[in-house]
Structure formats: C-alpha cells, structure tokens
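Student: Dropping the sequence and predicted coords here.
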Amino acid sequence: QDTQDALAQVAQRDAWLQEVATASVTGRLEGQSVGVFVAHGASADDVDQVVSALENAGASVGFEASMSAEWWAPELAAFRGEIADQVIDSVVGVEGLPSTEVLQHAIIQALVPDAVPAGADAPGDVGVEFPSDGAAADRADVLLEVLTRSELLSVSKRATGPVDALVMVTGDGPEGGGTMADVAASVWKQYVPATMLVVFGETESPPVATEAIEHGATLATANRPSIVIATESALVPPQLVFALVEQGAGGSGSYGTAENLPLIASP
C-alpha cells in the first residue's frame, strides 16, 4: 500500500508540473516559425515532446529534417569533406571556411528559401551540377538533392518561408558528437536569432551535452547556442521555451538538473 501511495503521489506531482509548465509557456513564442533538426539517436518520443512544447507556446514548425549517423560519425569526416567539396560553389558566404562549417551552411540553405548568412550578398547562379530525374530549379534544390542522395539528410517538411529559431533534438551520440552539434548550431546562428540543442538522456550530464557545453564556452555569447538537458519530461516545455526566448533577446545558457547548471532560464 505504501508503494502504491508513493507512486500515486509521484503521478499527481508530474501531472501538476505538466499543467504548470504548459500554462507558463502559453503564447511565449506566438507567431514564430521554428525549424527542428533531429540528430541520429533521438527517439520519436523525444521529437514529439519538443514539437508539442513549441506548438503549445504558439510556435509553428517551419521545417523538420533528420541527420543520419554519417552526419556526425568521426570516422566519416573525409566523406563529409567530399560532400562539402561537391556543394561549395552553390553555398553562399563560405569562402575560406573548413568543410565542417561549409556543410552546416549547405544544410540550412537547402532547407530555408533564400537563406544566406548575416552580412552575405544575395545568392547568384547555381554553381553545381548534379544528375537528377529533373533539372534542379534553383540553388537550394541542388543542395538538397546532394545532401539527401548522400544520405546525410532526410526531410519531413521543408520550409516555405523564413524561420525565427532552430532547435536540434539529440539523444546519445558518438564521441565528438556534442562538439559537432554545437558547431552546427553556432553556424546556424548566422541565419536566425535563436539556436539551441535539446539533449535527451538518462543521466544529468550526457556526453553529447557535456561536449557541447565545453565547445560553447569557447564562443562569444552572441554566437553561442543554448543547451537544454532534458531528463524531466514535465520540465521540457519551460526549459525549451524560456531558453529560446532568452536566445532571441541575445543571451544564452545551459540548463538541466545537474548540480552545476540552472534548471530553467529566467522567463
């Protein structure tokens, strides 16, 4: 009986937290379009939690795309470099950048119409030819075809207009995966005011999150993505939404239940 009572109390607490969390974020992202990236290893339930939190806050999902294991596997760096070399002439604003960053620019420019990094000139003619059943209509189509045929990227929904924020959902990843994810999110900050990683895991300090936080510490605040370590499902909505609000205002932070982290960004 004592065990049943304890379980009932936990269930009641979780239900109360969920109600409070939902109420606290309602309307906070009203009218915003948020792109959702899903890294290999994230579960469908993880993605559903993030999408639900965004929609309950008034945002819409502008696009949803998944990165395969090849996107961040350290042993496939040479393969990714070859793909970057294929697309570089069709990617705006990447002159002199390493292939890892070129690839992240290519991904966002493939998914969002007319996307260019801050300060870059408008795109010119397509510089890459890629065999297709039908000729690529524009630069973004060429990029998307290369990225999907290489199986680095799969797309559930492509953006039809600008997006205001980008969220990457991750679970377990390879060694170095957290650094890769943070590099990508920092590149994407050149396109939108707010980028963040939501890392799901069984522990308070998943390796992907630890690596991402360490890499973020080397960046200027303006270029630093926020990190949310999602270990309590009831807390995911306020953690995610308030971190995005903070990002949009020019701030950044790392949040979770670990002892050295704040739980939630200040609303």
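Tutor: Structure's in. What do you need?

Student: CA atoms for contacts and neighbours, from now on please.
Tutor: Noted.

Student: Do a quick rundown of the strands in the stretch 101-250 of the chain.
Tutor: Assigned by DSSP state E, counting those that start in this stretch, the stretch 101-250 of the chain shows strands spanning 153-157, 165-170, 194-200, 226-230.

Student: export these to CSV and tack on distance to A65?
Tutor: As requested, the strands of the stretch 101-250 of the chain are arranged in CSV below (distance: least, Cα to Cα, whole Å):
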stretch, distance to A65
strand 153-157, 4
strand 165-170, 10
strand 194-200, 14
strand 226-230, 19
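
Student: Format these as a markdown table; extra columns: distance to Q86 and mean neighbour count.
Tutor: Shown next, in a markdown table, are those (distance: least, Cα to Cα, whole Å; neighbours: other Cα atoms under 10 Å):
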| stretch | distance to Q86 | mean neighbour count |
| --- | --- | --- |
| strand 153-157 | 15 | 15 |
| strand 165-170 | 25 | 26 |
| strand 194-200 | 27 | 28 |
| strand 226-230 | 31 | 29 |
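
Student: Got another one to weigh against that:
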Amino acid sequence: MRDRRGWIAPVAVGMFALAIGLVLGSGPLRTALIGSLGVQVDSLEDQVAEAELAADQANVTNDYGDEWVDATAPQLLGTTLAGRTVAFVSVDDADAEAVAGAQAHVVQAGGTVAASVTVESLWTDPNQSAFRAALAPQLASSISGLDGTETVDQVFSQALAQALLPGTADPAAESAGSGDEADANAADPIGPNEEDRGAVLWALLTDAELVSGTRTGPADAIVMVAGEAPSDAGESSLQVTANLTLIGVFAGYDAPIVAANGPDADDDLVASVLADAAVLAPRVSTVTWIDTTYSQVTVALALREQFDGWVGHYGPGEGREAAPPPIEP
C-alpha cells in the first residue's frame, strides 16, 4: 500500500501559499509588505490612462486639421502656379505618399508635374565607384558648360539639371557666342537644341539606371525631397555629399528650388541647406515634415513665393515660419 504521508506535506504547502496569496491580494497586510509600491503603480496607471487620452485627442485634432487643410487648399492655392511646370526629385528613399501629396497640391494650384524622378542607389553606391568614374566622361560630352574639372557627382548633377531644366540660364549661356544664334536663343529660352539635349541626357541617365521615373517635358522649377539617410555612417556621408552637390547645382540655375524632408534629423537635406548660410540658405526654400498635409500645401506656396523672387524656410523649429505669407492677387 502507498504511504500517503508523502503527499500530505506538498498539499499543505500549496494550500498555505494560496492562502498567503489571497491575503496579500488586498488589505492592510499587502500595504504593510509592499509599502508605497502599490501607490506608485496606481499613479503610473493613472498617467498611462491620461497619456492614452491625450494621444487620442491629438489624433483627432491631427485628423481634423488634415481634413481642414484639404478642404481649404483650393482657396489657399487658387491658381498660384498656373502655367508653371515643376520637376520633383526624390533622394534617400523619400516617402512616396508624401511626394505624391505635394505633387497633387502643385496640380491643384494650376501647375504641371513635368517630371517625377527618383535618384537610385547606384548614384552613390560605394561598390560602383569604378562604374561611375567610367560613365562620367561619356555623359560629360552631352553636357554644356563643363570645364573638365568637375567631380563625378558634379557631372551627374549637371546632367540631371540640364535634363530637367533645359534653357533656364544654362551654365554655357555666358560663354555662348554673339550674333544671330545668340539672338535666337534669347528670343526662345527653351530652344530645340536645349530640349534635345535635355531628352538625350534623360535617356542616358535612365539607361545607366542612375535615375528612374518619368519626364514629360522641360520644367521651370525643382522640388527636391529627401527621406532618411542610410544608417551606415560611410554611406550616409556619401549621400549627404551627393545631395549637397545636387541641390547646389540646381541652385545655380535660374529656377525656383524647394528642398523638403520629414522630421528634423542631423545632416538631413534641409539641415544641410540651412547650414550653408552664405550660398544655399538665401537661395533655396525649405519645408520640413513633408509627410503632413500642411507641409505638402506649403511646398506649393513656397514655389509660388520663389517665382515671385522670395525665399523662405517653413515648418516646426527655430528660425522657421509656419507657412508662407498669403499670395497677393
């Protein structure tokens, strides 16, 4: 026969532990044993509940704000970009939805999206530097205004600028000869030669897979939108340098330029532009938080302001405005 004494002790211990648990669940003994910890837990639970409520309220406010901006955008924008053509250039895996939203508001303002371009990773891939070095001289022969001292980044940037902005104060214009040809170019700022060269450069860039996207014709303004920089420090440095080179080349043309990105980050596109107080900041308008409806509308207004000869910096942060001033009729 089995000895039942072997299981009496475990059962007794289990019942005792259960009793202790029930006692500690509430009452003075619980307070005596855990002291103020229970009060702290209750306080933290209250704080969590308050934070959840605040987050819900913020979401409602944000959603309502987006709806309000969408509803009033037609009145805000009017026909401020009527007859204007804009090229969008995305770098660093820019948020495609944000870019599409900004493009929609440009169209809403009467403008046309002449190009929607993505700069591909091949542009800066450290493993493809030999390929880029071999390709640059081939592109250079189709680019006007070069003197042979340009870096590979500068050659590619000039190629893209002339592909998108043919006839907008081409760097070769100052060195162009005088006479009938010069007079004809002055009368027709986007002549057949410039547009042909732009189409050729676009074909060369896309065939080389340096860029992708669409180009339906020449643009007279640029919006450059950046995503997050690569996490790898080396790749990030290459990307920052390439972005600065590209925006700097764009700024050398007689065309409105707007740089935009998401929330502020060190060395992002907007920060790089603002850090260049001597050249880029007085020339290139900037917009942050491009993933919001507010900023997407601001891009269109900043373009209009640039066409009027003014530069502004918009979005949250010190030294920036909430939005451009109203457009005067």
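Tutor: Cool, got the structure. Just so we're clear, the structure is a prediction, and the values are computed from it rather than from any experiment.

Student: Of the strands of the stretch 101-250 of the first structure, give the one that comes closest to Q9 of the first structure.
Tutor: Minimum separation from Q9 of the first structure across the strands of the stretch 101-250 of the first structure (Cα to Cα) falls at strand 226-230, 22.0 Å.

Student: Output the residue interval of the second structure matched by that closest one.
Tutor: Alignment of strand 226-230 of the first structure against the second structure: residues 285-289, by TM-score structural alignment.

Student: Tell me how far the equivalent of S212 of the second structure over in the first structure lies from A39 of the first structure.
Tutor: Under the alignment by TM-score structural alignment, S212 of the second structure pairs with S154 in the first structure. Using Cα to Cα, to the nearest Å, S154 of the first structure is found at 11 Å from A39 of the first structure.

Student: Identify the contacts common to these two.
Tutor: Here S154 of the first structure and A39 share the contacting residues S66, M67, S68, scored by Cα atoms under 8 Å, 6 or more residues apart in numbering.

Student: The alignment partner in the second structure of the second one: neighbour count?
Tutor: The reference is to M67 of the first structure. Alignment note (TM-score structural alignment): M67 of the first structure maps to V119 of the second structure. Look at V119 of the second structure: counted by other Cα atoms under 10 Å, it has 22 neighbours.

Student: ok, V119 of the second structure touching S212?
Tutor: Yes - using Cα atoms under 8 Å, V119 of the second structure is in contact with S212, at 6.7 Å.

Student: what is in contact with the two at once?
Tutor: Counting by Cα under 8 Å, 6+ apart, no residue touches both V119 of the second structure and S212.

Student: center of the first structure - which residue?
Tutor: M168 (1.9 Å; Cα atoms, centre = their mean).

Student: ok now do that residue, which residues does it touch?
Tutor: V36, F37, V38, A39, A181, A185, M196, L197, V198.

Student: One more pass at 7 Å, please.
Tutor: Applying Cα atoms under 7 Å, 6 or more residues apart in numbering, we find M168 of the first structure in contact with V36, F37, V38, A39, M196, L197, V198.

Student: which of the residues you listed map to contacts in the second structure?
Tutor: Here is what carries over to the second structure from those, by both residues aligned by TM-score structural alignment, their matches' Cα atoms under 7 Å: V36, F37, V38, M196, L197, V198.

Student: of all those, which two lie farthest apart?
Tutor: Pairwise over those, using Cα to Cα, the maximum falls at V38 and M196, 12.0 Å.
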